[in-house]
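Asker: my questions are about this predicted structure, shown below with the sequence.
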Amino acid sequence: MKHYTRAVAGLALLASGVAAGTPALADGEVNIYSYRQPFLIQPLLDAFTKETGIKTNVVFSDKGLGERIAAEGENSPADVMLTVDIGRLDGAKQLGITAPISSDVVSANIPAEFRDPEGNWIGLTSRARIIYASKERVEQDTITYEELADPKWRGRICTRSGQHDYTLGLIASMIAHHGEEKAEEWLAAVRDNLARKPTGNDRAQVKSIFAGECDISIGNTYYMGAMETNEKEPEQKDWAASVKILFPNSDDRGSHVNLSGVVMAKNAPNRDNAVKLIEFLTSHDAQAIYAETNFEYPVTPGVTVSERVASWGTLKPDTLPLADVANYRKAASEMVDRVGFDEGPAS
């Protein structure tokens, strides 16, 4: 009981923005810092506890968790951090807060392109950066990222900020494939094709298509599922019904994919339980839960996507290692500023 109280106390201190002064030393539990919203991961954690008997303690925040772990140092109660986007996964590695994950189970479950070569992060699910296209105003059913620079799309593209993690990942992949010079020419041309300054999130872009403000937008696949099943805001079902998904570059290298993933904290007090959790999250059963509840793509081979996700079409993922994409994120961010992407088409 003493150990349990110490763990919860550390988590409570973190949640209030105060660094924990005592590590969580307890058998039978694992402490999770999560960028992923609790309702997205709770079914997985419930299944993990049912299978192992290990209790999960979760702190959620949409920013700053990696920096908090760094600030807490050896006293951090964090065992693992769950996050989205290769930028945050690689960022945790660069902060020096990760420990290599050594597990034959994980290596067998997760293909190499979805793992850090040094084991500092593990991908758990993938999501494709695709094109939402108006069913009424866009006849074509295929597209490439390169085609977004075609003048025929002038004034017809909506997207979120170029500095958002998801956009930076796509731009970084273009740099990896084409080199900086050609990627910058492409980005400037896409900027000139925008209908307005980048603003809002991925769902807001689909709303703009529904409203006739643009004809195509760039977004992540799972937002389609989130809109199609949104009972609290049923108008989003209408937004979703107005668009179709185009998977870019399906006839050549494949569509850019990004990850949700996990890192093990450098000073994890419950290291063995952390490894057990990570192994579970890469298992067939856990990946099936991810696929069904979060509208994401499993990264463990042999796990099928949900019927809803399958209905959107076939994803051919780009096999470019995400570690390579991460190497170009800084260059991508600088490029966004250099071409004035977030200033819109008049810049």
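Answerer: Perfect, I can see it now.
Asker: from here on, contacts and neighbour counts on C-alpha atoms
Answerer: OK.
Asker: give me every residue that touches the closest residue to Gly200 other than its chain neighbours.
Answerer: Once flanking residues are discounted, Gly200 sits nearest to Arg160: 5.6 Å by CA to CA, 6 or more residues apart in numbering. Counting by CA atoms under 8 Å, 6 or more residues apart in numbering, Arg160 touches 167, 198-202, 205, 218.
Asker: comparison target, given below:
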Amino acid sequence: MFKPSVLLLTVAAITTSVNAAEEVNVYSYRAPFLIQPMFDQFTQKTGVKVNVVYADKGLLERLQNEGQNSPADLIMTVDIGVVHDVKTRGLSQPVTSELLEQNIPQHFQDPDNHWFALTSRARLIYASKDRVQQGEITSYEQLADPKWQGRICTRSGKHNYNLGLIGSMISHHGEAEAEQWLTGVKANLARRPEGNDRAQIRAIAEGQCDLAIGNSYYFFKMLNNQENPEEIEWAKQVTPIAPNQQDRGTHMNISGISLAKYAPHKDNAIKLMEFLSQDEAQHMYADLNQEFPVKAGVQRSELLQSYLGDFKQDELPLVKIAETREAASKLVDKVGFDN
């Protein structure tokens, strides 16, 4: 059976009566409320119990330390960099599945089938409704324009989400031009990078800056946050912008899943992977989490669609962005972005 460790934040309690042998063990960086409904539905349909360890750090190190004795069947992560790390550290194994190949676009999966995206999210520009005119900014490149000096907020340049964006700039423009761009963005910061993506939206609402960079699903979950009405008011004061619609499209990142190298319940693990890639689970991701489904033909949430419509997405293979992460991190240090 699956035994929790000191890294355990929450163990999913699944009440469905099942045979103890019919189970699958998941190590997850994703928070419980984002994925537990899908696991419950999977158990209801298949009778396979999903045991989960949730943690915000240390899971890959745990896997390494456990080695062949690890009980983990699946690793769920956010951000292409972390997904890629699972493979490069030798913690995953390839999956042969026609269903996964069919459901998930090629640029959202590993060429060697070590990881697959389950959802995507856009790295948006947020603009003050009062202080930024419609159409005044339409691309990531324009964030370096001196007209925005002292008007931009963002979280740390070293955060995985920003490293992904910087990595995409390196992939599209080359390292030298990306450095010039990042230097320009730094010069335009209204404050030292701090907080999370929601904090950047709040900073615009409070007048600390006029533009910010943030993931799409944070904004849409803020608009629905009945437990904290302040977040609703903050979100209503900004306009979400999907950049680069006239050229390559908006940078996208993912949540992903990998089959653990020594998965003891491999068949059940692949069964869960396939379930999460199909229409029912993809609809749940869209409606409950305000994330973008990766399976073609699955509708986005009405709220998300009403704000962004059918915008153009950058289809650069994410593995290329993952491979630039080290260079992106060095650029952040080189330009002193977080100083």
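Answerer: Great, that's in hand. These numbers come from a predicted model, not from an experiment.
Asker: coming back round to it: need the contacts of Arg160 of structure 1 in JSON lines (columns: neighbour count).
Answerer: Below are the contacts of Arg160 of structure 1 laid out as JSON lines (neighbours: other CA atoms under 10 Å):
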{"residue": "Thr167", "neighbour count": "22"}
{"residue": "Pro198", "neighbour count": "21"}
{"residue": "Thr199", "neighbour count": "15"}
{"residue": "Gly200", "neighbour count": "12"}
{"residue": "Asn201", "neighbour count": "13"}
{"residue": "Asp202", "neighbour count": "21"}
{"residue": "Gln205", "neighbour count": "26"}
{"residue": "Ile218", "neighbour count": "25"}
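Asker: what ranges does the stretch 151-300 of structure 1 have for its helices?
Answerer: All helices of the stretch 151-300 of structure 1, identified by DSSP state H, counting those that start in this stretch, fall at 165-178, 180-192, 202-210, 222-228, 235-241, 271-281, 284-294.
Asker: reformat these as a markdown table; add distance to Asn249 of structure 1.
Answerer: Below are the helices of the stretch 151-300 of structure 1 laid out as a markdown table (distance: least, CA to CA, whole Å):
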| stretch | distance to Asn249 of structure 1 |
| --- | --- |
| helix 165-178 | 12 |
| helix 180-192 | 15 |
| helix 202-210 | 20 |
| helix 222-228 | 19 |
| helix 235-241 | 22 |
| helix 271-281 | 30 |
| helix 284-294 | 23 |
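Asker: and those helices: which comes nearest Glu72 of structure 1?
Answerer: Across the helices of the stretch 151-300 of structure 1, Glu72 of structure 1 has its closest neighbour in helix 271-281 (16.8 Å, CA to CA).
Asker: how about the closest one, aligned to which bit of structure 2?
Answerer: Mapped onto structure 2 using TM-score structural alignment, helix 271-281 of structure 1 covers residues 266-276.
Asker: average offset between that stretch and structure 1?
Answerer: Here the mean offset of stretch 266-276 of structure 2 against structure 1 after fitting is 0.3 Å, by mean CA distance after the TM-score superposition for structure 1.
Asker: that older thread, so which of the helices of the stretch 151-300 of structure 1 is nearest Arg338 of structure 1?
Answerer: helix 180-192 (8.9 Å).
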